[in-house]
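In: Here is the input, now give the coordinates:
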Amino acid sequence: MKVLLLVFSSLLVTNVAKAQTTYEVLGQKPVKPAQKKLPVEAVVSSLILELQQHYVIPEVGTKMARKLKSQLSTYDTITSHTKLAAELEKDLKSVYPDKHLYVSYDPDFFQPGKEKTEAEKAENRNRELVSLKEQNFMFTDVRILPRNIGYVRINGFFVNRIEDARPTVNAAFRFIENTKALILDLRSNGGGNPKMVNLVESYFFKDSTHINNFQDGSSNKIKKIFTNPAITGGLTLSMPLFILTGKRTFSGAEAMSYDLQQLNRAKVVGDTTAGGGHLTRAFALKEGFVAEIPYADSVNPYSGKNWELTGVIPDVASLGGDALIKAQELIYQAELSKTLSDREKATILWQIDHLKASHVNQPEISLLKKYCGKYEGGSEVFLIDGALHLKNGEMDGDINKLIPINNKSFVWDENIHIEFEENVRKGLVLKFIFMGGHVREKSKIDWRFR
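Out: Okay, the predicted model is just below:
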């Protein structure tokens, strides 16, 4: 029996080897199962139809349609839904780089005959509301900066039901209503609902003000947009306004920046924005594909233009990360030009130095070593990990890291700056400079000029 099994196994191996040899001789390999071909023509035809009916610049929509038709044979070779969507979008943007134009594969977006029930719609709205509340309706930071400057950071206008957001918006602006100036931070704001934009803009005008126009691409009909003081709960913010922008500021956030800039209601500080001036809407295509197609243009009633492709150009250019510092400095400089009090001028200059502290390179270690040592009153200066630290002998040995303003001046805390001064009579002097201008001095013990 064992002999028969061995003979059978030997014959099986020999036959397999012969079969492999036969394929090699004939130059053939086992055929893989064919991948399912995508319904390219149906998808492309439906996309072309929506572009021709709705795209905001009709002649560009026609060019896009021609581009898609010319690429049909290429699309036929694609077997992945997501890859096809990406290729369609890439080819559309090669005609015109519209940042509001997208193509995706989302079979759940619209299913004929499977419309959601009212109960399902209500459940979706509730889920959305819970999510928006967790994000505080995108009002991510509201605070008072030194010298009574208000700061509000809004990271998006993605709110469909404006009534849900209004109490949060009103509370944020009530908090800063008594400030001398307001900084509105839109550097990470990617836009959203135009109605949410209009709600926020309305707080900055006492009367209804014509602020923007929306022009439909297919009909050329114009919808005029006005601020609405009736929706702000009686609150009007009239203080000087500064808007921070960055490269990620997009769409509705650009609209707000541009609108308020053109009306001279705000000064824009930061980077040139992304450059998306169109309004967009989602359209269901065939076979589960979806296209976000820009259908209308923003046209400012005062400039007759918008920020499409160019972006919003800031009044004061500053790298995105430095824009907040720059805006505060502009506010302080404006205050400085108006005040007549020497004490007030000293306080403002102190605050300007304080702003610069975190943006100055660390002084040379050799200079820092010269400041190290013991001073009158039990104060001591020393280095830890290359940074200067000060122990205050009059405050139970409290130790603070010194943040450089320049080579001889440092921030000790929110109220006090430190300055090292070489004095012919006193030697090296440690000066405590208080926000209001008061100065206390302590000489270094056993100081010798070097």
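
In: drop to CA atoms for contacts and neighbour counts, all remaining ones
Out: Will do.

In: Hmm, Glu134 and Thr168 touching each other?
Out: No. When contacts are counted by CA atoms under 8 Å, Thr168 is not listed as touching Glu134 (11.9 Å).

In: Between those two, which is the more surrounded one?
Out: Using other CA atoms under 10 Å as the criterion, Thr168 and Glu134 rank with Thr168 on top: 16 against 10.

In: What about Leu285, how many residues nearby?
Out: Neighbours around Leu285, by other CA under 10 Å: 25.

In: That one: what's its closest spatial neighbour, skipping adjacent residues?
Out: Ser46 (5.5 Å; CA to CA, 6 or more residues apart in numbering).

In: so which helix or strand takes in the one you found?
Out: helix 40-54 (DSSP states H and E).

In: which residues sit against that helix?
Out: By CA atoms under 8 Å, 6 or more residues apart in numbering, the surrounding residues in contact with helix 40-54 are 58, 61-62, 64-65, 68-69, 72, 75-76, 217-218, 283, 285-287, 289, 291, 293-295.

In: In PyMOL, how would I select just the buried ones from these?
Out: Here is the PyMOL command that selects the buried residues among the contacts of helix 40-54 (16 or more other CA atoms under 10 Å):
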select buried, resi 58+61+62+64+65+68+75+217+283+285+286+287+289+291+293+294+295
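
In: out of the contacts of helix 40-54, which are inside helices?
Out: 58, 61-62, 64-65, 68-69, 72, 75 (DSSP state H).

In: Put together TSV for those residues, with distance to Ala317 on each row.
Out: Shown next, in TSV, are those (distance: CA to CA, whole Å):
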residue	distance to Ala317
Pro58	35
Gly61	35
Thr62	38
Met64	35
Ala65	39
Leu68	40
Lys69	43
Leu72	45
Tyr75	44
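
In: to compare against the first, here's another:
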Amino acid sequence: MKIAEQAKLQNYGFSKTEILSGNIGYLALNGFFDLNEQSKRAVNSAFDFLINTNALIIDLRLNGGGQADMVKYISSLFFKDSTHINDFYLKQTNEIQQIWTEPRSQSDLWSIPPIYILVSAYTASAAEEFAYDMQSLHRAIIIGELTTGAAHPMQIINIGYGFTAYIPFARPINPLTKTDWEGCGVKPDIAVSANRALNSAIQCVYRQQINSTDTSTANSAKWMYFIYKSKLNPYKINLKRLKRFVGNYGGNKISIENEYLIYNTANGYRAKLVPISKTTFTLDSPLDNREVIFRTNAKGRPYKMYLNFNSSLPTGFVRISKGFIKYNKPLTNTRL
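Out: Okay, here's the model as predicted:
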């Protein structure tokens, strides 16, 4: 299969775009492919989808590198003016090639922070260059593990007797640090294991939004941050106590599956409930952060359920029946 066909099948490295709770943009980029009209369209489409988000997370944890011209093209999205991001020293000609971003009409839309870049020990080469450049220019916060440390581009040289060798023919020189990441990797601003990097970035966004001067934004971020932390570290409730909540609350039915409560509506929406306290739960759905609050009598038996979002006035539903409810329909919009 030709390289161009492989690139197209992999969507030029863009494996996922998503808008997370709190209007956080998430983009998984698994490679920096050759720059051409098709790959440019993929870049523009991915970033256009996320253009109205309040923050951006770029995931390079599975990105082993690629082409420097694609690094330049993507970097140009984040600088309003032409910006010196890197140099390449070419050994054979003893020349230095400067790399500058190109002004783009969309650049001012991405000129505000925060931008978070996720990295791992697998992140290498061009992916490291992008992270290193953005970090050096204080344009992004790097979260994750120390990267591979592969800065010098290589070429294959025939050394005779059937042997070949990979020999570096150039090296990058960052205009600010005057060095590169060869052998030492890109050091993250926030060091966490790769599998915790996304959670760490999301919490960073919420903490940043909590400090907003806009009261509505700050209050919403506090709510999201609390709910998110609760989902990461659920409150423990044993199965016997969970069974007490099963029943019909004004048409909203609570069932139990695999030792989890499930919230069911008449129109077929279903989501796992994550416990926050003895009587309070949150819906485990990326785009649904409502609280489900149960009111209990002196014996601990629920008699009413409330749905609450962002500390607004909750809606109450009286319990009209109890007992085990069985559903065969799969969960909707959930990560169970």
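
In: three-state assignment of the equivalent of Gln333 of structure 1 over in structure 2?
Out: Structural alignment (TM-score structural alignment) places Gln333 of structure 1 against Arg207 in structure 2. Secondary structure state of Arg207 of structure 2, per DSSP: H, G, I helix; E, B strand; the rest coil, is helix.

In: just checking, Arg207 of structure 2 touches Tyr225?
Out: Yes. At 7.4 Å, Arg207 of structure 2 and Tyr225 qualify as touching, with contact defined as CA under 8 Å.

In: So the two - more neighbours on which side?
Out: Taking neighbours as other CA under 10 Å, Arg207 of structure 2 and Tyr225 compare with Tyr225 leading, 22 against 16.

In: Just give me the match in structure 1 for that one.
Out: Under TM-score structural alignment, Tyr225 of structure 2 pairs with Ile352 in structure 1.

In: Look up how far Arg143 of structure 1 lies from its match.
Out: Going from Ile352 of structure 1 to Arg143 of structure 1 by CA to CA, to the nearest Å gives 19 Å.

In: now do Met395 of structure 1
Out: In terms of CA to CA, Met395 of structure 1 sits 29 Å off from Arg143 of structure 1.

In: Comparing those two, which shows the higher neighbour count?
Out: Using other CA under 10 Å, the more surrounded residue of Met395 of structure 1 and Arg143 is Arg143, with 14 against 10.

In: Enumerate every residue touching the nearest residue to the more buried one once chain neighbours are set aside.
Out: Sequence neighbours aside, Tyr151 is the residue nearest to Arg143 of structure 1 in space, at 5.4 Å (criterion: CA to CA, 6+ apart). For Tyr151 of structure 1, the contacting residues are 141-145, 176, 182-185, by CA under 8 Å, 6+ apart.

In: Return the member of these nearest to Ser238 of structure 1.
Out: The closest of the contacts of Tyr151 of structure 1 to Ser238 of structure 1 turns out to be Leu182 (CA to CA; 9.4 Å).

In: What's the closest one aligned with over in structure 2?
Out: Per TM-score structural alignment, Leu182 of structure 1 is aligned with Leu56.

In: That match reaches Ile112, doesn't it?
Out: No. Counting by CA under 8 Å, Leu56 of structure 2 stays clear of Ile112, with 10.1 Å between them.

In: The two - which one has more neighbours?
Out: Neighbours per residue (other CA under 10 Å) separate Leu56 of structure 2 from Ile112, with Leu56 holding more: 27 against 13.

In: what about Lys229 of structure 2, which SS state?
Out: Classified using three-state DSSP, Lys229 of structure 2 is helix.

In: measure it to Ala197 of structure 2 for me?
Out: Distance from Lys229 of structure 2 to Ala197 of structure 2, by CA to CA: 14 Å.

In: where along the stretch 1-150 of structure 1 do the strands fall?
Out: 102-105, 139-145, 149-154 (DSSP state E, counting those that start in this stretch).

In: Columns distance to Ser10 of structure 1 on top of those, output as TSV?
Out: Shown next, in TSV, are the strands of the stretch 1-150 of structure 1 (distance: least, CA to CA, whole Å):
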stretch	distance to Ser10 of structure 1
strand 102-105	53
strand 139-145	75
strand 149-154	76
